[in-house]
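Trainee: give me a model of this one.
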Amino acid sequence: MIITPAYAQAAGGTGDGFATLLPLVLIFVVFYFLLIRPQQKRAKNHRAMLAAIRRGDKVVTGGGIMGTVTKVINEDEVAVEIAEGIKIRVQRGLIASVQSKIAQEGKDAPSAGNDQSGGSGSGGMLGKLFGGGKK
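Mentor: Alright, predicted model coming up:
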């Protein structure tokens, strides 16, 4: 009888280190541009909106309470009148949206948000690519 030893198969080439990391890097880049960057822009716009709150602005809190700013107490709190004679103190960070009294008075003027160029309006970039945007 002829017995031959069974040798383990030789390990394959490890390949290029960059080529093995390339898919991971590409996934991170895609996540950055589709998720992280837009979230940072929204957070920056929200901080700017909160910093611009003035007396007389119509606001909506995170809980859905609507009212008018009657007094800016300090950099973290504002007083909001939610009904005739009923005022509450609200933290600025919990204000979801602001409708400035200037914007309410100038409602007849055309709004600046009607442009169809880029940005993340309704539908966004993916909506425009797949036909979800306005035609």
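Trainee: could you use CA atoms for every contact and neighbour count after this?
Mentor: Noted.
Trainee: find the residue closest to S97 in space, skipping its chain neighbours.
Mentor: V60 (5.3 Å; C-alpha to C-alpha, 6 or more residues apart in numbering).
Trainee: after the helix or strand containing the one you found, which helix or strand is next? Please name it.
Mentor: Assigned by DSSP states H and E, V60 belongs to strand 58-61. Sequence-wise, the next helix or strand downstream of strand 58-61 (DSSP H and E) is strand 66-72.
Trainee: helix or strand next in line after that following strand, which one?
Mentor: Using DSSP H and E, the next helix or strand after strand 66-72 towards the C-terminus is strand 77-83.
Trainee: for the residue nearest to S97, give me its contacts.
Mentor: With contact set as C-alpha atoms under 8 Å, 6 or more residues apart in numbering, V60 has these partners: M66, G67, I95, A96, S97, V98.
Trainee: please provide the structure for the following sequence as well, for comparison with the first:
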Amino acid sequence: MSQELVQLMPLILIGVVFYFLLIRPQQKKVKEHRAMIEAVRRGDNIVTSGGILGKVIKVREDNIVQVEIAPEVRIDVVKSTISEVRGKTEPADTTSAPKADGEKSSGGLSGLFKKK
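Mentor: I've put the predicted structure just below:
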């Protein structure tokens, strides 16, 4: 009986190593991906597994997300194909720092032709 146990010990050890080095990390990764997909909200920037970048416009109940990939171009994407959520979009900073002479930029070419 002990001889059989000694012969099975390497197989048991290999099974334990496979569990901790391969199976458990993969299960953790799948769980994190599932949580990320469930947390997708309107306004998030996402990347699909096909490499399409876009902004979430609408999240529907049937595991479908409407994504705007260009101005006025919207596609429906299955939630499970989302590979990355890049975060919420932030509005551009409209209060820029003053220039060295204390004036703010008015934009365009008007700044080039100002009288000093």
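Trainee: returning to that earlier point: what's the strand holding V60 of structure 1 aligned against in structure 2?
Mentor: The aligned range for strand 58-61 of structure 1 in structure 2 is 45-48, by TM-score structural alignment.
Trainee: give me the mean deviation of that stretch from structure 1.
Mentor: Superposing on structure 1 places stretch 45-48 of structure 2 at an average distance of 0.2 Å from its equivalents, by mean C-alpha distance after the TM-score superposition for structure 1.
Trainee: look up how far K28 of structure 2 lies from L21 of structure 2.
Mentor: Distance of L21 of structure 2 to K28 of structure 2, given as C-alpha to C-alpha, to the nearest Å: 12 Å.
Trainee: element containing the residue nearest to the spatial centre of structure 2, please.
Mentor: Nearest to the geometric centre of structure 2 sits V85, at 1.7 Å (C-alpha atoms, centre = their mean). Using DSSP H and E, V85 of structure 2 sits within strand 82-88.
Trainee: packing partners for that strand?
Mentor: Packing partners of strand 82-88 of structure 2 (3 or more C-alpha pairs under 8 Å, 6 or more residues apart in numbering; DSSP states H and E): helix 24-38, strand 44-48.
Trainee: take these and write them to a markdown table, including distance to M1 of structure 2.
Mentor: Below are these laid out as a markdown table (distance: least, C-alpha to C-alpha, whole Å):
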| stretch | distance to M1 of structure 2 |
| --- | --- |
| helix 24-38 | 32 |
| strand 44-48 | 55 |
